[in-house]
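# here are the coordinates; sequence isn't available:
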């Protein structure tokens, strides 16, 4: 399955948050993300991602292991995604290191998640702040198969417009990993 997703810079976070609050109840969570790669950076070179994410929220703590394959749509960066829940995060970190992967970057994301239906699709909208980088971002995604990707992205654009993000110039393919790396470099 493909995570059809668009990410935008948010210039009026309070207004966007109010619009999303009118659609669904917010789930406030903090993500602790650790990205892995092989020592030669092979996953990054192939536009792939391997991540262990621990989510802390009102419902407790959960950890997921995620693999994202190379983007199937260059304009949006939408990627096939495979994710599974992890019972023992320390064992998964040890397993990945044992397989030769190394942690390349770890950081925190402060998220306000909204699950809702729009345009006939289940959507997840996430307002994101990464303490190490400037700005607020909004990710809107839905899971589809590849033949439905274009229609799904159109539906996501519709949601963005409905909550006040209607400029293509606000969309970004910049990654949090790149922004955090740039911020940390001397």
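Nice, I can see it. Predicted, not measured: the structure shown is a model, and the values here were computed from it. Residues are numbered from 1 along each chain as shown.
# Could you use CA atoms for every contact and neighbour count after this?
Will do.
# for stretch 161-169, how far is the first residue from the last?
13 Å (CA to CA, to the nearest Å).
# For that stretch, which residues meet the burial criterion?
Judged by neighbour count using 16 or more other CA atoms under 10 Å, the buried positions of stretch 161-169 are 163, 165.
# quick one: stretch 122-140 to chain centroid distance?
Relative to its chain's centre, stretch 122-140 lies at 8 Å (CA atoms, centre = their mean, to the nearest Å).
# How about residues contacting it?
5-11, 13, 17, 107-117, 141-142, 156, 160, 176, 179-180, 183 (CA atoms under 8 Å, 6 or more residues apart in numbering).
# ok, now with 7 Å
5-10, 13, 108-117, 141-142, 156, 179-180 (CA atoms under 7 Å, 6 or more residues apart in numbering).
# Make a PyMOL selection of the buried ones in those residues.
Selection of buried members from these for PyMOL, criterion 16+ other CA under 10 Å:
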select buried, resi 5+6+7+8+9+10+13+108+109+110+111+112+113+114+115+141+142+156+180
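# In addition, the following structure is provided for comparison:
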């Protein structure tokens, strides 16, 4: 079982540009960027307030993830995360539907990723905003936050699925948060 520990920040475009400059200045190693299409499934015994079943499609492949957030009031979030690569998008969709799950939410994301000290730092652009995340251990997150000048950045407590549900558009039986003019084949 994997435990993901992260802290998320809501950024303005100017703050995102400044963070990228600070990452470059500090010697962080740029890992790359990727476009994602995330489909969140509902149904079964999932508690939508704490559990997520997600299929993520990128140019490098498809993954299935289960996440279960630990209840906490702090800014640093802890959650169980199990993830595996999927060979066939169509097969996993059919399996999940046969088990009683259905696509409830789709959101797109453009992610830029860096390695900084013992943590991963990402800048995510979604159709409804720009966010940064630091993922590592709690002590390292606090130190990196200070080193990158993020102490005054607005903390975002909600997950991307929660934000997408709030800001997305209802389409048939699901909610979608997509970029305008973004091709599904990316």
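Looks like it came in fine. Computed from a prediction, not measured in an experiment: that's the story for all the values here.
# After the longest helix anywhere in structure 1, which helix or strand is next? Please name it.
The helix spanning the most residues in structure 1, taking DSSP state H as the definition, is helix 149-162. Note on helix 149-162 of structure 1: by DSSP states H and E, the next helix or strand toward the C-terminus is helix 176-184.
# State the span of structure 2 onto which that next one is aligned.
Matched against structure 2 by TM-score structural alignment, helix 176-184 of structure 1 falls on residues 160-168.
# buried residues in the matching stretch?
160-161, 163-165, 168.
# Stretch 131-141 of structure 2 now?
For stretch 131-141 of structure 2, the neighbour count (16+ other CA under 10 Å) marks 131-136, 141 as buried.
# Columns distance to residue 76 of structure 2 and secondary structure on top of the residues you listed, output as CSV?
As requested, those are exported to CSV (distance: CA to CA, whole Å; DSSP: H, G, I helix; E, B strand; the rest coil):
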residue, distance to residue 76 of structure 2, secondary structure
131, 15, strand
132, 13, strand
133, 10, strand
134, 9, strand
135, 9, strand
136, 10, coil
141, 8, helix
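# Which two among those are spaced furthest apart?
131 and 136 (16.6 Å; CA to CA).
# what ranges do the strands span in structure 2?
2-11, 29-43, 51-58, 61-69, 77-86, 101-116, 119-126, 129-135, 154-155, 169-171, 174-177 (DSSP state E).
# Is it possible to get TSV of the ones you listed that adds distance to residue 93 of structure 2?
Formatted as TSV, the strands of structure 2 follow (distance: least, CA to CA, whole Å):
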stretch	distance to residue 93 of structure 2
strand 2-11	24
strand 29-43	9
strand 51-58	9
strand 61-69	10
strand 77-86	10
strand 101-116	8
strand 119-126	23
strand 129-135	28
strand 154-155	34
strand 169-171	18
strand 174-177	15
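# Figure out which of those is closest to residue 92 of structure 2.
Taking those one by one with CA to CA, strand 77-86 is closest: 7.3 Å.
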